[in-house]
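Chemist: Okay, sequence plus prediction incoming.
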Amino acid sequence: MTDEAIGKIKDMLIRGELKAGDRLPPEKELSESLGLSRSSLREAVKALELIRVLDVRRGDGTYVTSLDAKLLNEAVGFVVELHQNRSILELFEVRRILEPATAHMAAGRITPEEVAALRATMDGIDEDTNIEELVAHDLEFHSIIAAAAGNDYLSGLLEALSGDTVRARIWRGITQEKAVAHTLAEHKAIADALERGDAELVRALVTVHISGVENWLRQAL
């Protein structure tokens, strides 16, 4: 019954009867119009609140969220954080498909300010840098490229696939292998190609970059 209620609310959103920012009708009115019990509707609302489709404001009512791509992808990110090492390999396969294409798009759109921001993420990063700083650098570097591509759904999905926990696991292994300098050299080459607007080279460099980490992880497992 809860699944049915979720489906009916989803249909209202798809049909445009509810839009981003709209307030839902009162519980009694909505349950009657949808032919649902109030308890089923209540459970559906809780579930849709968890995945950031609805926003329950105590004392005010229930609203449709902005339905922003990054907001909705938070649920994907939560699941990704729970994945174990074998599953991380599958995530890297997905990243190997998506990130080169994203970087290819970014090459034609990135601004000089974004290139400068990319280079700034590498300042002060070396073999002695702690895990937290390495993770922050890696997240920011790839996030800037995704944002430069100009596609919110794509950047939101990539962000969800590359959470702090996943990156921390990978970086711990990389630092054990003393490969930070190699990774930074690859980041610099990517930034250089982006600055030149060489989309095909960027795609190739990012493919090699992601594949290298994926291959290291595959051997480690």
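Modeler: Thanks, I have it.
Chemist: Every contact and neighbour count from this point should use C-alpha atoms.
Modeler: Will do.
Chemist: Is the residue lying farthest from the centre of the chain in a helix, a strand, or coil?
Modeler: The outermost residue of the chain relative to its centre, with distances by Cα atoms, centre = their mean, is residue 32 at 37.4 Å. Following DSSP: H, G, I helix; E, B strand; the rest coil, the label given to residue 32 is helix.
Chemist: which stretches of the chain form helices?
Modeler: Per DSSP state H, the chain has helices spanning 2-15, 27-34, 38-50, 69-72, 74-82, 85-107, 112-120, 131-148, 152-161, 164-176, 180-196, 199-220. These are given in chain order.
Chemist: TSV please, covering those helices and showing distance to residue 58.
Modeler: Rendered in TSV, the data for the helices of the chain read as follows (distance: least, Cα to Cα, whole Å):
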stretch	distance to residue 58
helix 2-15	20
helix 27-34	13
helix 38-50	13
helix 69-72	20
helix 74-82	22
helix 85-107	37
helix 112-120	40
helix 131-148	34
helix 152-161	28
helix 164-176	31
helix 180-196	46
helix 199-220	44
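Chemist: how about the nearest residue to residue 8, chain neighbours excluded?
Modeler: Leaving aside its chain neighbours, residue 8 sits nearest to residue 34 (7.2 Å; criterion: Cα to Cα, 6 or more residues apart in numbering).
Chemist: Quick check, the one you found in contact with residue 6.
Modeler: No - counting by Cα atoms under 8 Å, residue 34 does not reach residue 6; the two are 10.8 Å apart.
Chemist: Check it against this one:
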Amino acid sequence: MAVTDEAILKIKDMILTGELGPGDRLPPEKELSERLGLSRSSMREAVKALEVIRVLDVRRGDGTYVTSLEPRLLLEAMTFVVDLHDDDSILELFAVRRILEPAAAALASARLDHDGIGALRAQVAAVEGSSSVEELVAHDLEFHAAIVEAAGNSYLTTLIESLSGHTIRARVWRGLTQENATERTLSEHSAIVDALEIGDAKLAEALMVAHISGVERWLRQWTQGTLESD
């Protein structure tokens, strides 16, 4: 094991054992390196690495602190990696969405109240057949985000948001090239809301699978050059 990796693991252990918690300040570099039996240079590299993935916050002239360790903060690195993927890899991202979002819909079915359902219906009603592709994409993002948020799992929310952001271009392409994309999207969204309203987790889950699979199927045809009008 590289010395820097060892330093990272030792700092991680300090956090896991509760010796260091969110917002705590790390001991000075010299003290920490002596305490852990590591060189100051390896400790410095470890701190830099943990700063990149938002575990530590280095404040010049003040010290190094453990961040809030909130999911959205810690998963920023994943968002960066996802954004680097090319269009061929986006099919794999859709496959992950097809696994995660139906689960989120099932969880949301037990948590959405009357106001939450009303807000979802209002989002669907706000889109018209004459709406632009950009407006449809904005609605789609807002609709899915509201359901995921209602699931009540912050890690799940952040994971899905990082995947959804990268798939915007696919949604735009679909809107530009596929007939009846707006009507189809709104119809599928309405059906999902109906299932959520009656609290049918299995139905909401199945409808979300079908909804995402439709875009995934279109994208696969597009990347293979076999796209045909439905």
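Modeler: That came through fine. In this text, all values refer to a predicted model and were calculated from it rather than measured experimentally.
Chemist: how about the residue nearest to residue 8 of the first structure, what's its match in the second structure?
Modeler: Matched to the second structure by TM-score structural alignment, residue 34 of the first structure sits across from residue 36.
Chemist: what does residue 118 of the first structure give?
Modeler: Under TM-score structural alignment, residue 118 of the first structure pairs with residue 120 in the second structure.
Chemist: Quick check: the counterpart of residue 170 of the second structure in the first structure vs residue 96 of the first structure, distance?
Modeler: Here residue 170 of the second structure is matched to residue 170 in the first structure, going by TM-score structural alignment. Distance, residue 170 of the first structure to residue 96 of the first structure, using Cα to Cα, to the nearest Å: 15 Å.
Chemist: Give me the neighbour count for residue 174 of the first structure.
Modeler: Neighbour count of residue 174 of the first structure, defined by other Cα atoms under 10 Å: 17.
Chemist: what's the answer for the one 3 residues further on, then?
Modeler: Burial measure for residue 177 of the first structure: 10 neighbouring residues, criterion other Cα under 10 Å.
Chemist: Identify the residue of the first structure aligned to residue 212 of the second structure.
Modeler: For residue 212 of the second structure, the residue aligned by TM-score structural alignment is residue 210.
Chemist: tally of neighbours for the closest residue in space to that match that isn't next to it in sequence?
Modeler: In space, and not counting its chain neighbours, residue 210 of the first structure is closest to residue 96: 5.8 Å by Cα to Cα, 6+ apart. Neighbour count for residue 96 of the first structure, taken as other Cα under 10 Å: 18.
Chemist: Would you confirm that residue 96 of the first structure contacts residue 212?
Modeler: No - applying Cα under 8 Å as the test, residue 96 of the first structure and residue 212 come out as separate, 10.1 Å apart.
Chemist: and for stretch 1-19 of the first structure, what are the contacting residues?
Modeler: The contact list for stretch 1-19 of the first structure (Cα atoms under 8 Å, 6 or more residues apart in numbering) reads 24, 34, 36, 40-41, 43-45, 47-48, 64.
Chemist: Just give me the closest of these to residue 157 of the first structure.
Modeler: residue 48 (18.8 Å; Cα to Cα).
Chemist: The closest one maps to what in the second structure?
Modeler: Residue 48 of the first structure maps onto residue 50 in the second structure, by TM-score structural alignment.
Chemist: Which residues are in contact with that match?
Modeler: 8, 56.
Chemist: again with residue 131 of the first structure
Modeler: So residue 131 of the first structure contacts 168, 171-172 (Cα under 8 Å, 6+ apart).
Chemist: re earlier: show me what contacts the aligned partner of the residue nearest to residue 210 of the first structure in the second structure?
Modeler: Under the alignment by TM-score structural alignment, residue 96 of the first structure pairs with residue 98 in the second structure. By Cα under 8 Å, 6+ apart, the contact list for residue 98 of the second structure reads 208-209, 212-213.
Chemist: Mind doing that once more with 7 Å?
Modeler: 209, 212-213 (Cα atoms under 7 Å, 6 or more residues apart in numbering).
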